[in-house]
Every structure is written in C-alpha cells, then in structure tokens.
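K.L.:
No sequence on hand, only this structure:
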C-alpha cells in the first residue's frame, strides 16, 4: 500500500516477484544460539537482503557453534565463501532448480 503513513521514510514498500506479494515495513536479522538465546540482531528496512547483514552480525556475536542455519535468503557462493574463510559452515535448503535438489 503506497499510502502507508506509519514509519514513512524509515520502513519501505516493495514487491517480491518470486512470491507475488507486496511487503511493507522492517525485517529483523538475528543470530540465535543452539538453546534459543539471541546473541545479536539488527532491524533494517524490509528490502535489505538477508545476506547483507550476516557477516557483521557474526563479527559482533562470535557464536560458539560454527555451523549456521539459514533460509533461502542466504543462498549465494560469495556469502558461503566469505563465511568459510571466517571458519563458519552455512547450511541452507536447496531451491527446486538447484543441482542436488530432490526432484
């Protein structure tokens, strides 16, 4: 809704073509421990890509577990390589069209 007035200038409006939905607002990016404790988080505009905040959050949080779980927003060779150099292993689900995905 382009007439939204709450948080105008801070939140943003956009369209996610893959899901065919509009979005408005904010997104929380968080690092959570194995037991569910929040180690670090940041709130951004909804359009900020998930992977953009990952490295900074890890540098601030220093999680003890070096295996990270992420959704499809964290797919990408560049991020995987960057995290591997930092000593982390990122696990993400396959997309349907990816090599190795179940058909």
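P.N.:
Structure received. Model, not experiment: these values are computed from the prediction.
K.L.:
CA atoms for contacts and neighbours, from now on please.
P.N.:
Will do.
K.L.:
Next, the buried residues of the helix or strand that contains residue 15.
P.N.:
Secondary structure from DSSP states H and E places residue 15 in strand 12-16. In terms of neighbour count (16 or more other Cα atoms under 10 Å), strand 12-16 has its buried residues at 12-13.
K.L.:
what's the offset of it from the middle of its chain?
P.N.:
16 Å (Cα atoms, centre = their mean, to the nearest Å).
K.L.:
for this structure, longest helix please?
P.N.:
In the chain, taking DSSP state H as the definition, the longest helix is helix 50-61.
K.L.:
List the buried residues of that one.
P.N.:
In helix 50-61, counting by 16+ other Cα under 10 Å, buried: 50-51, 53-54, 57-58, 61.
K.L.:
Adding distance to residue 5 as columns, could you present these in CSV?
P.N.:
Below are the buried residues of helix 50-61 laid out as CSV (distance: Cα to Cα, whole Å):
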residue, distance to residue 5
50, 25
51, 28
53, 26
54, 30
57, 30
58, 34
61, 34
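K.L.:
try this one next to it:
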C-alpha cells in the first residue's frame, strides 16, 4: 500500500511543480517569503493533496480517524513536516482548487459505451438549523430530493460503466435534477449513450 502512496505523490508532485511555478509568476502575493499555497515550514501542496487522495483508498470512514490513526502513525515517516489534524484541515482549504483542477485534467475516465448521470445532495446542516446556519448563508439553497427537503448543494456527475468519473458539476440545492444534462454540453464530454438515473 505504501508503494501506491509513493506513486500518488510522484504523479501529484509532477502536476504541482509547474502549477506552483505558474502561480508564483502570475499571481499577486503580499508575502514574498511565502509559497503560493502553503508555508515552507509546513507540508507542501503535493503532500497535502497526496494525503487527501490517499484517504479515499484507505478504507477509513471519516477523515479525522484516518488522519489521527493512520497518517499520524503509519505514514509519519513519509511526511517529515506533518502537522496537527486541525492545522491540516486549514491547509486542505488551500489545496481545494488545485485538487479539483488535477482531477478534472488528469483523473477523469473515458467514455466507453453507456454512461450514467445522477446527482446527490450535499447537506450543509440539519433542517432545524437552516435559519441559524451562517457558514453558507446566501450561497446554499433549500431543495428537495427523493429523501425529502434539505439545505445545501447538489453534486451532479457522469460516470462510465466502470464507475470512473467523466465529469461533475456543483450547483445550488434548488436546481432541478434534469439540469444534469448541462454536463452533456461540455465540449470535452462526448457521450454516445447515457442513462439519467433517478
């Protein structure tokens, strides 16, 4: 399993090096002693992304358990500047956009025969806390799914017959599921046959 970790890091690092170089040349920064995404005294961007990706292959159900029981013990020799769980959660926010770009550019599957389109809800809080919820106020919306009302977002995705993600799209919670078809308009996504799942 550690061999897989090294392969993931190698692949992600080859993506991050030119990305960070590009950002350093074209993005404005108020602190010249700081890297584009993270401080030099802590984990680099490719390490943050590797730990995040590896979680989905680890078998752990929650990220907190994975980080405290697996990363902080078994994987510690591989990451010399490992930080606390709370600090890592903060660093993950800085790695979100690079991680999405990496996935969309290099880690999407190919159309082979049938493809499946579906959406899932991303609840940001319990329905009873909607009016007191402040984190996504004005961004998240109230919507209805097959399981009832919720407050948050919808993740629309297209997968091939092997379960590989071909494309994905994030919308407000009140967007109709039939808007899944917006994914079909992407020039990079050419589907011969597709099934809209309920």
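P.N.:
Looks like it arrived, so ask away. Just so you know, these numbers come straight off a predicted model, no measurement behind them.
K.L.:
TM-score of the superposed pair?
P.N.:
For this chain pair, the superposition-based TM-score is 0.54 by TM-score structural alignment, normalised by the length of structure 1; 67 aligned residues with a Cα RMSD of 2.3 Å.
K.L.:
Residues contacting the strand holding residue 15 of structure 1, please?
P.N.:
Applying Cα atoms under 8 Å, 6 or more residues apart in numbering, the contact partners of strand 12-16 of structure 1 are 1-2, 21-26, 45-47.
K.L.:
how close does residue 40 of structure 1 sit to residue 5 of structure 1?
P.N.:
The gap separating residue 40 of structure 1 from residue 5 of structure 1 is 29 Å, by Cα to Cα, to the nearest Å.
K.L.:
more crowded one of the two?
P.N.:
Neighbours were tallied for residue 40 of structure 1 and for residue 5 using other Cα atoms under 10 Å; the higher tally belongs to residue 40 (18 against 9).
K.L.:
what residue of structure 2 matches up with the more buried one?
P.N.:
Under the alignment (TM-score structural alignment), residue 40 of structure 1 pairs with residue 167 in structure 2.
K.L.:
which residues sit in contact with that match?
P.N.:
Applying Cα under 8 Å, 6+ apart, the residues contacting residue 167 of structure 2 are 104, 108, 157-159, 183, 189.
K.L.:
Show the buried residues in these.
P.N.:
108, 157-159, 183.
K.L.:
conserved subset of the contacts of residue 167 of structure 2 in structure 1?
P.N.:
Retained in structure 1 (both residues aligned by TM-score structural alignment, their matches' Cα atoms under 8 Å) from the contacts of residue 167 of structure 2: 157-159, 183, 189.
K.L.:
Same list, those, but as TSV with distance to residue 50 of structure 2 please.
P.N.:
Formatted as TSV, these follow (distance: Cα to Cα, whole Å):
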residue	distance to residue 50 of structure 2
157	23
158	24
159	23
183	28
189	27
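K.L.:
Can you report how many residues neighbour residue 149 of structure 2?
P.N.:
13.
K.L.:
Alignment lookup: it to structure 1.
P.N.:
Using TM-score structural alignment, residue 149 of structure 2 pairs with residue 22 in structure 1.
K.L.:
and the helix or strand its match falls within, how far from the chain's centre?
P.N.:
According to DSSP H and E, residue 22 of structure 1 maps onto strand 21-32. Counting by Cα atoms, centre = their mean, strand 21-32 of structure 1 is centred 8 Å from the centre of its parent chain.
K.L.:
Next, the angle from that strand to strand 12-16.
P.N.:
100 degrees (axes from the mean of the first three to the mean of the last three Cα atoms, to 10 degrees).
K.L.:
ok, residues contacting strand 21-32 of structure 1?
P.N.:
1, 7, 11-16, 38-48, 50, 53-54, 57-58, 61, 63.
K.L.:
any idea how far the aligned partner of residue 51 of structure 1 in structure 2 is from residue 154 of structure 2?
P.N.:
Using TM-score structural alignment, the partner of residue 51 of structure 1 in structure 2 is residue 178. Shown here: residue 178 of structure 2 relative to residue 154 of structure 2, a distance of 12 Å by Cα to Cα.
K.L.:
And residue 22 of structure 2, by the same measure?
P.N.:
32 Å.
K.L.:
if you count what's nearby, which of these two comes out ahead?
P.N.:
More crowded of residue 22 of structure 2 and residue 154, by other Cα under 10 Å: residue 154, with 24 against 12.
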